[in-house]
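Asks: Only the shape, not the letters, is given here:
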């Protein structure tokens, strides 16, 4: 199975930390964030990895190269202008192929092994969902007892930035056009083709300097 790491974002909430350094290269525990994802993907046999880049993307490509140092093959989907999540995935489809792939945001931290969800079957995606953190108490979707995601319902969970995804979820989008992911997910819900997996282990959205510092503290105590 191939994998894709989303690494094109500006990281504007990190402010001065990302003025000269792309968020995926911010260091925690003595190494860049994105290296943790690469090593975890390699540990489960996902060695063909696509990374989308835009903001300061040259730095990412220079730092990681072709992936040989990490025992993987890295290929880059370059976005001259950031295409948002769904647009970025759509632009990378020629590199990803036609089979389901594992998707992970570069700026999340999770102890769940990559790919550890049920197979897609007829679904377009299966999202990893977590309990709402303090900064997003309202949640994103409701996950029912059969593993189906819904726009309405309680309790609501938050999309963790990791998913098993079929290319068909975004294949009909116009290439090189910015597009967020949520409308694609809502469309899949309406087709009854969006599943979810409730992860109850460790997870963090590293979206602010404070959360980055907290993760650093947590890693130092492991």
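Replies: That came through fine. Keep in mind it's a predicted model, so treat the numbers as computed, not measured.
Asks: can we go C-alpha only for contacts and neighbour counts from here?
Replies: OK.
Asks: Is it correct that residue 38 is in contact with residue 70?
Replies: Yes. Between residue 38 and residue 70 there is a contact under CA atoms under 8 Å: 7.4 Å.
Asks: Among these two, which residue is more densely surrounded?
Replies: Of the pair residue 38 and residue 70, residue 38 is the one with more neighbours under other CA atoms under 10 Å, namely 23 against 15.
Asks: Please identify the helix or strand for the more buried one.
Replies: Using DSSP states H and E, residue 38 sits within helix 33-43.
Asks: roughly how far out does the strand or helix carrying residue 157 sit from the chain middle?
Replies: Following DSSP H and E, the helix or strand that holds residue 157 is strand 156-165. Its chain's C-alpha centre and that of strand 156-165 lie 9 Å apart, by CA atoms, centre = their mean, to the nearest Å.
Asks: List of residues touching whichever helix or strand comes after that strand?
Replies: Following strand 156-165 in sequence order, the next helix or strand is helix 182-190 (DSSP H and E). Contacts to helix 182-190, defined as CA atoms under 8 Å, 6 or more residues apart in numbering, come from residues 86, 124, 149-151, 169-170, 194.
Asks: second one coming, line it up with the first:
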């Protein structure tokens, strides 16, 4: 058994999954399965293996099915609590609502529930926390960046060394944000509770103050955005 890690994790699972219809008409997107295991279960197994204990999952559309499927997390040797949303709060709004449940000292981990990233190096990512804490101008976020997938060729942000920026960096590379990152609770301190708030504008504001770091990840990572992509992943992992 790995040593318990005090960093809590938030799994984003409140999306409606419109592009995955009709599969998501009767099932929340993060419960769709690859190799007979739901996307959320893949994440939960990885979190448990990395020594994480506390996990909060938000949900909205058919959220009760997520609670029925995962329960209190004992199956994964985790403590799972839920943050139900009656209206879509977007990513930052959902995080803000869940903060009292997460009660992070400073940094916490956030993972999109609809990405598939087997062998995700969670322990290596968590090792960044001490580096972030030691920096004089503590970053408000540390993002895992991936090579641009076919469906998102233009990428999101620029990465050079550990710096992530919205504007081109000399010698930097434009990459795609994986939906996996470490956040400092202060990033969300000015967000009003239960108000839909997007994450990207908060990140761009922090980037302008040079308070976003990141790293490139070249291991397996997939945004499970369409039924075709889900089918391809199931075939590839048969």
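Replies: Yes, it's here. Predicted model only: the values in this text are computed from it and were never measured.
Asks: how many neighbours does the residue mapped onto residue 23 of structure 2 from structure 1 have?
Replies: Aligning on TM-score structural alignment places residue 23 of structure 2 opposite residue 17 in structure 1. By other CA under 10 Å, 15 other residues sit near residue 17 of structure 1.
Asks: Doesn't residue 17 of structure 1 belong to a helix?
Replies: Yes. According to DSSP: H, G, I helix; E, B strand; the rest coil, residue 17 of structure 1 belongs to a helix.
Asks: Now do the same contact list for it.
Replies: Shown in contact with residue 17 of structure 1 (CA under 8 Å, 6+ apart): 23, 26, 209.
Asks: To which residue of structure 2 is the second one aligned?
Replies: Using TM-score structural alignment as the criterion, the counterpart of residue 26 of structure 1 in structure 2 is residue 32.
Asks: hang on, its match packs against residue 41?
Replies: No. Contact criterion CA under 8 Å: residue 32 of structure 2 and residue 41 do not qualify, at 9.9 Å.
Asks: related to what we said a few turns ago, which element follows the helix holding residue 38 of structure 1 toward the C-terminus?
Replies: Note on helix 33-43 of structure 1: by DSSP H and E, the next helix or strand toward the C-terminus is strand 48-53.
Asks: State the span of structure 2 onto which the following helix or strand past that following strand is aligned.
Replies: Using DSSP H and E, the helix or strand that follows strand 48-53 of structure 1 towards the C-terminus is helix 57-64. Helix 57-64 of structure 1 corresponds to residues 63-70 in structure 2, going by TM-score structural alignment.
Asks: Next, the mean deviation of the matching stretch compared to structure 1.
Replies: Compared with structure 1 after the fit, stretch 63-70 of structure 2 shows a mean deviation of 0.8 Å (mean CA distance after the TM-score superposition for structure 1).
Asks: That stretch: how far from the chain's middle?
Replies: 19 Å.
Asks: Same question for stretch 119-138 of structure 2.
Replies: In terms of CA atoms, centre = their mean, the centre of stretch 119-138 of structure 2 is found 15 Å from the chain centre.
Asks: now swap in stretch 86-98 of structure 2 and tell me
Replies: Stretch 86-98 of structure 2 sits 13 Å away from the centroid of its parent chain (CA atoms, centre = their mean).
Asks: Where does it end up in structure 1?
Replies: With TM-score structural alignment as the criterion, stretch 86-98 of structure 2 aligns to 80-92.
Asks: Contacts for that stretch next, please.
Replies: By CA under 8 Å, 6+ apart, the residues outside stretch 80-92 of structure 1 that reach it are 6, 8-9, 50, 52-55, 77, 79, 167, 170-171, 173-181, 184.
Asks: Please pick the buried ones from the residues you listed.
Replies: 6, 8-9, 50, 52-55, 77, 79, 167, 170-171, 173, 175, 178-179, 181, 184 (16 or more other CA atoms under 10 Å).
Asks: Under the alignment, what does residue 202 of structure 1 map to in structure 2?
Replies: Residue correspondence to structure 2 (TM-score structural alignment): residue 202 of structure 1 is matched to residue 220.
Asks: Quick check, that match in contact with residue 146.
Replies: No. The criterion here is CA under 8 Å, and residue 220 of structure 2 misses it with residue 146 at 9.4 Å.
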